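[1] No letters, just coordinates:
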């Protein structure tokens, strides 16, 4: 009886033995680390065999392994030993596009050096690096492709693409010099990105870490120096939100934004926590949260952030561009929503050399009929150059309802040096402090078309000659209290617009102003001090 049972179990035991994880080395498959031999087939064979025998690790020993597109498979981790380099080919014909789509500027993209599609339990790890040779690849590309750069760049490969995968680990590796985006994670779940170093500059569109419609994501202790947005959340499809994401301990430098949500924004961004990050030397925004293609941004908290030499520290935008990026699968959506976002404990030094002249600290704007709702900014300290005059304080900002959402979209200047807000509801601004390097006659705060606005415990630097330190235009319901403002001017708070009502000012400490609260005669009744 026991023997018969053993015979019955033998096939199962043999099957189990066949799927035991098997580690291997790419050099055993003929890969040559000489920087010139194209190793695509050899590396792919090592991955395929590892996958077929149950998975495991595919090792890259020290050396420079040239390759085109390689595809990760289930249960396979690429391990780069110290001194190992996976080197991207500079010939475009060596790359494949396994998941084509159109990005936010309307360019067809998707080619990649390392790609995984519908795979489970995969990873990249080790002390080595992946180098896309982006600048050299571009130099070769433009010899034969004479179209404008804005049209041709999409053919160049991403460095890493993870598409509809589950249980993904990217740990300890260095990612360098992509031909386009550096790392793009699309509609994937259970992602852990840890101790990754990215230096990817030299060509346009070198985003660092791109999270596109992914869920259950953890990103910790990474260094990113990128030619485009350093950490960016996108939703290029309406079918899967960015959700349940935690980010801590990142150091971010960028020629664009440090932390960004959008512009591609079809599905929601929700339940996202970002904390303990340092943003420095960014050329186009520190924190930018943008929904313009129908997404809902909600339940997002960003805290304990420091910024140094950042052009325009924050931009929050709800717009109606309403683009579609995967046209075979998606249709145009209606305007989204922006609600229940908290930004707290931010200390920033804004760059004097900014997109806006003179610079401004924070821009917040919806569009007519669509309000940014319940946004809270708390414990915010911004040092800024100043230099605005009374004429600047009355500059009209374009609505740009359907335009690409950038700081420059609302330029060339903003009528407030500190915070400018338009089309907002339930805006709470607590414990706000500004430092100016030069006198600025623009208000510290301007709100246009607002409802239920709260300003509490502001410390406003000394300025002279301003028409108002705080200006409220067509604001229904505002509580302004515990304001400390040095210097002199016409009014501490000025209320304008026929739709303004119910404005309260209390507990202010600002003795150098002709009036504490000035209300235009055109304002409807109901305002008071």
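    Arrived safely. Predicted, not measured: the structure shown is a model, and the values here were computed from it.
[2] CA atoms for contacts and neighbours, from now on please.
    Fine.
[3] Could you give the separation of stretch 481-493 from the chain centroid?
    Distance of stretch 481-493 from the chain centroid (Cα atoms, centre = their mean, to the nearest Å) equals 35 Å.
[4] what sits up against it?
    455-472, 504-518 (Cα atoms under 8 Å, 6 or more residues apart in numbering).
[5] ok, of those, which come out buried?
    455-472, 504-505, 508, 510, 512-513, 515-518 (16 or more other Cα atoms under 10 Å).
[6] Keep only those of these that are in strands.
    455-466, 470-472, 504-505, 513, 515-518 (DSSP state E).
[7] tell me which element the residue nearest to residue 104 when sequence neighbours are not counted is part of?
    Using Cα to Cα, 6 or more residues apart in numbering and skipping the chain neighbours, the partner closest in space to residue 104 is residue 264 (5.5 Å). Using DSSP states H and E, residue 264 maps to strand 259-265.
[8] also this one, for the comparison:
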């Protein structure tokens, strides 16, 4: 029996070696040189093409530094970087040709703008592709050739993404070190079935260095360690006829100078069936250009995250059936930021504006829909006066929201004048926590234009004396609040400020000796429940 097992194991090893020889395409055999100087685009592409032509397999990049321009992925090819292998982007724009993309969307075909869709690794319409290994892909984004500022200029929009996959299916990117992109690091547009796992991302040398931008369906992002200057995990929706749906993000650490988890800003079709869980959010390890404490008011730390969770629908798309759970945040300005609105007609990226202008019509500024949000088991420490908020453009409502087991420690330091100052309505500006100004009139939570809300087990504390109410409800209808604890505002100010709202049920709310609420445009009969005042 032992002899039979030995023969069987030997046969399996021989079979594995045979398969490896059949499917392994080492780029050195095609003329690639890992000396950090030779341009290897043609050699690596030859390996990819032959691998594809023979039915697929693995293209191996061994130890060394391989400089390359655009590589075109093909069906059934795994580009595998071995440990100590570095694929580094060329510093010459001539090594990144413009790509004519068939899939029309607002990223590849932005109205009124030129965009070359350049990338270090590019694919459109491919199936069953992967980029894997323990090696490193370096986009060379710190090179002077790519230091072109923000992407508001045509020249800057010509920078290559590191990975750009369009209208492709069954994509895996696993285990790699990804760093120093010249533009967006990963960009998946109109894709289906995407798995990002075990990625170590470090991105701090240029503008627009999002760690991952995902416009795809059936997505799993897990076990990734992100440290980026721009947004961390960013869901985008560039096609009004296509909803980004069935996305799971779990077990990730996200360090950023911008937003950690963000939906948008581009939100044409929208987002549905999204689950974000078990993530740790913190400040980036370096800040070379944001300098929020210097450029904004009332920021407590030199380096901060803008918003931990930013859910935005401002281009007519939906946000529906979203669960965010088991999240720990530190170093954030605003833990939770949700906005349903519409951008101004002239706002960059407003597709309706360009379509209407082209046809000589007034722009039709469509408002999307945000509903069925559940945020639970979230702990956060914030360092600004920009409170967590959920709001909509006036005349519309976010619907069906549950906040449960939320614990937020805020900076505090709000004055009586700041407590009394009304927060401006959303006016179509770029959606960011500071779009209303640098101070909100509540210290913990601001809710405006919402229907059907549940708050359960909410703990809001402040670290400095604060005169602002803990919670403001403005045009909120049918809300149940059970077991809310809040630090009593200074000056014996009320815990709640309730404006033009109805059907408010307060149970087990602890206010100490402070008044429970001040009402404005709200009948006191609308406030019911078992509370201590």
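    The structure has been received and is ready for your questions. These numbers were taken from a predicted model, which means no experiment stands behind them.
[9] quick revisit: residues near the residue nearest to residue 104 of the first structure, how many?
    As a burial measure, residue 264 of the first structure scores 28 neighbours (other Cα atoms under 10 Å).
[10] Repeat that for residue 373 of the first structure.
    So residue 373 of the first structure, with other Cα under 10 Å, has 23 neighbours.
[11] how about it, what's its partner in the second structure?
    By TM-score structural alignment, residue 373 of the first structure lines up with residue 399 in the second structure.
[12] tell me which element residue 480 of the first structure is part of?
    According to DSSP H and E, residue 480 of the first structure maps onto strand 470-496.
[13] returning to what we had before: translate the residue nearest to residue 104 of the first structure into the numbering of the second structure.
    Per TM-score structural alignment, residue 264 of the first structure is aligned with residue 266.
[14] got the contact list for the most centrally placed residue in the first structure?
    What sits nearest the mean C-alpha location of the first structure, by Cα atoms, centre = their mean, is residue 260, with 2.1 Å. Applying Cα under 8 Å, 6+ apart to residue 260 of the first structure gives the contacts 229, 231, 232, 233, 287, 288, 289, 290.
[15] And the strand holding residue 480 of the first structure, how far out from the chain middle?
    33 Å.
[16] Could you do stretch 160-177 of the second structure as well?
    Between the centre of stretch 160-177 of the second structure and the centre of its chain there are 16 Å (Cα atoms, centre = their mean).
[17] So which bit of the first structure is that stretch matched to?
    Going by TM-score structural alignment, stretch 160-177 of the second structure lines up with residues 157-174 of the first structure.
[18] Mind telling me what element residue 400 of the first structure is part of?
    Counting by DSSP H and E, residue 400 of the first structure is found in no helix or strand.
[19] so where in the first structure does stretch 192-206 of the second structure end up aligned?
    Aligned by TM-score structural alignment, stretch 192-206 of the second structure falls on residues 189-203 of the first structure.
[20] which residues sit against that stretch?
    134-135, 138, 164-180, 182, 206-208, 214-228.
[21] Sort out for me which of those residues are in helices.
    Using DSSP state H, the members of the contacts of stretch 189-203 of the first structure that fall in helices are 134, 135, 138.
[22] Any idea how many residues pack against the first one?
    Right, the one you point to is residue 134 of the first structure. Around residue 134 of the first structure there are 27 residues (other Cα under 10 Å).
[23] Which residue ranges of the stretch 301-450 of the second structure form helices?
    Remark: helices assigned in the stretch 301-450 of the second structure by DSSP state H, counting those that start in this stretch are 351-358, 416-420.
[24] Give me the buried stretch members for the first one, please.
    Which is helix 351-358 of the second structure. In helix 351-358 of the second structure, counting by 16+ other Cα under 10 Å, buried: 351, 352, 353, 354.
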